[in-house]
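In: give me the fold of what follows.
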Amino acid sequence: MSPYTGSVSGMSDEIIDSPTGWVAKHLRTYVESNGAKGHLYHGRPTLLLTTVGRRSGLKRRTPLIYGRDGDAYVVVASNGGADDHPLWYHNILALPQVEVQVEAQVFAAVARTATAAEKPALWEQMVGIHGEYADYRRKTARDIPVVILEHA
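Out: A predicted model of the protein is given here:
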């Protein structure tokens, strides 16, 4: 059963969560508790980002560490420092209309990559929240995007 009360155009009700063990457990805990459990993951604030698969058209949900920039939420497309962008990032490039859950609040948002002017301050903020981002950047030649999620 989906916790979402709203729907973004083109999104069906079925949501596919990661089959990776620890990620699936985190998602399940977050959704089943309506964000009361799982919002803080190892002391870091997390949100659930639901995108539409660019090829499949299916809704895919991912937990991500976040920061804030005014009313917007900020996430990092780090993919653990891999040389490829995470799938969710490719999905938002194709369809930036997403759904976000922060604790019990669920809302439609528009995702965009931070501009070159915005990125340095946002990157530093996110490294302050999750220091491993700095390690991830050293692991790859890929420019790791910072993504801003703005209420739709």
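
In: please count neighbours and contacts with C-alpha atoms only from this point.
Out: Fine.

In: in the protein, which spans are helices?
Out: For the chain, helices defined by DSSP state H occupy the ranges 21-32, 87-94, 119-129, 132-139.

In: residues in contact with V102?
Out: By Cα atoms under 8 Å, 6 or more residues apart in numbering, V102 lies in contact with G35, H39, T46, L47, L48.

In: can you report how many residues lie near H42?
Out: Neighbours of H42 under the rule other Cα atoms under 10 Å: 8.

In: what residues does the residue lying closest to G38 once chain neighbours are set aside make contact with?
Out: Excluding its sequence neighbours, the residue lying closest to G38 (Cα to Cα, 6 or more residues apart in numbering) is Y30, at 4.6 Å. The contact partners of Y30, taken as Cα under 8 Å, 6+ apart, are A36, K37, G38, H39, E103.

In: just the strands from the chain, written as ranges.
Out: Along the chain, the stretches classed as strands by DSSP state E are 15-17, 40-41, 44-52, 59-65, 67-69, 72-76, 97-102, 105-113, 146-151.

In: please provide the structure for the following sequence as well, for comparison with the first:
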Amino acid sequence: MPVPALRNVTRRLGHRRWFAAAARVLVPADRVVGRLTRGRVVALGLVPSLLITTTGRRSGQPRGNPLLYVPDGDAFVVAGSNWGQPRPPAWALNLLADPAATVTVAGRRIPVRAHLATGAERDRLWGLLVREWPAYETYVERAGGRPVHVFRLTPVGGATAGD
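Out: Here you go, the predicted model:
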């Protein structure tokens, strides 16, 4: 578990434009650390994080990305904020094209099926995400009206988010 003070500082800095820019640059390093630690260390352990592997909608190749998540019962909830960029992240577009994916959480690989949340379900899940990472609200403003996709990733084959 991360040091609470460091986690709180990180959550406050998440609203800053420079923080999002720096974090985007560090994502490739975070991918490498996540792979080397088999998903045990993602985002330096500062927020609940997973590695998602989707199938590239154009290439057909596996594509991995570290993401913040919140648990929701047996599932994982993620947001396609792309740090507030005008375009959605590629992993979200990949899930829209093919909802089958794999997440790696604390070293466990779990096959999941993505469901794009809408309406009241999206509002509820968005509330969970914003409680964990308040900067998501800032990212929505920066995205200039682009919808931020919220996905509920449900394990297939009996695994759960809480295992």
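
In: overlay them and tell me the TM-score.
Out: Scored against TM-score structural alignment, normalised by the length of structure 1, the superposed chains reach a TM-score of 0.81; 132 aligned residues with a Cα RMSD of 1.5 Å.

In: the equivalent of A24 of structure 1 over in structure 2: neighbouring residues, count only.
Out: Alignment note (TM-score structural alignment): A24 of structure 1 maps to P28 of structure 2. Applying other Cα under 10 Å, we find 14 residues neighbouring P28 of structure 2.

In: picking up where we left off before, could you dump the strands of structure 1 to JSON lines with distance to K139 of structure 1?
Out: Putting the strands of structure 1 into JSON lines (distance: least, Cα to Cα, whole Å) gives the following:
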{"stretch": "strand 15-17", "distance to K139 of structure 1": "27"}
{"stretch": "strand 40-41", "distance to K139 of structure 1": "23"}
{"stretch": "strand 44-52", "distance to K139 of structure 1": "22"}
{"stretch": "strand 59-65", "distance to K139 of structure 1": "19"}
{"stretch": "strand 67-69", "distance to K139 of structure 1": "22"}
{"stretch": "strand 72-76", "distance to K139 of structure 1": "15"}
{"stretch": "strand 97-102", "distance to K139 of structure 1": "29"}
{"stretch": "strand 105-113", "distance to K139 of structure 1": "21"}
{"stretch": "strand 146-151", "distance to K139 of structure 1": "17"}
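
In: for N91 of structure 1, which of those is the nearest?
Out: Distances from N91 of structure 1 to each of the strands of structure 1 were compared using Cα to Cα; the minimum, 6.2 Å, belongs to strand 44-52.

In: do you know how far the counterpart of E124 of structure 1 in structure 2 is from W83 of structure 2?
Out: Across the two structures, E124 of structure 1 finds its equivalent in G127 of structure 2, going by TM-score structural alignment. With the distance defined as Cα to Cα, to the nearest Å, G127 of structure 2 ends up 17 Å from W83 of structure 2.

In: comparing the two, which shows the higher neighbour count?
Out: Taking other Cα under 10 Å, G127 of structure 2 and W83 do not tie; W83 has more neighbours (25 against 13).

In: just give me the match in structure 1 for that one.
Out: Under the alignment (TM-score structural alignment), W83 of structure 2 pairs with G80 in structure 1.

In: tell me who's in contact with the residue positioned nearest the centre of structure 2.
Out: For structure 2, the residue sitting closest to the mean C-alpha position, by Cα atoms, centre = their mean, is L67 at 2.8 Å. The neighbourhood of L67 of structure 2, defined by Cα under 8 Å, 6+ apart, consists of S49, L50, L51, I52, V78.
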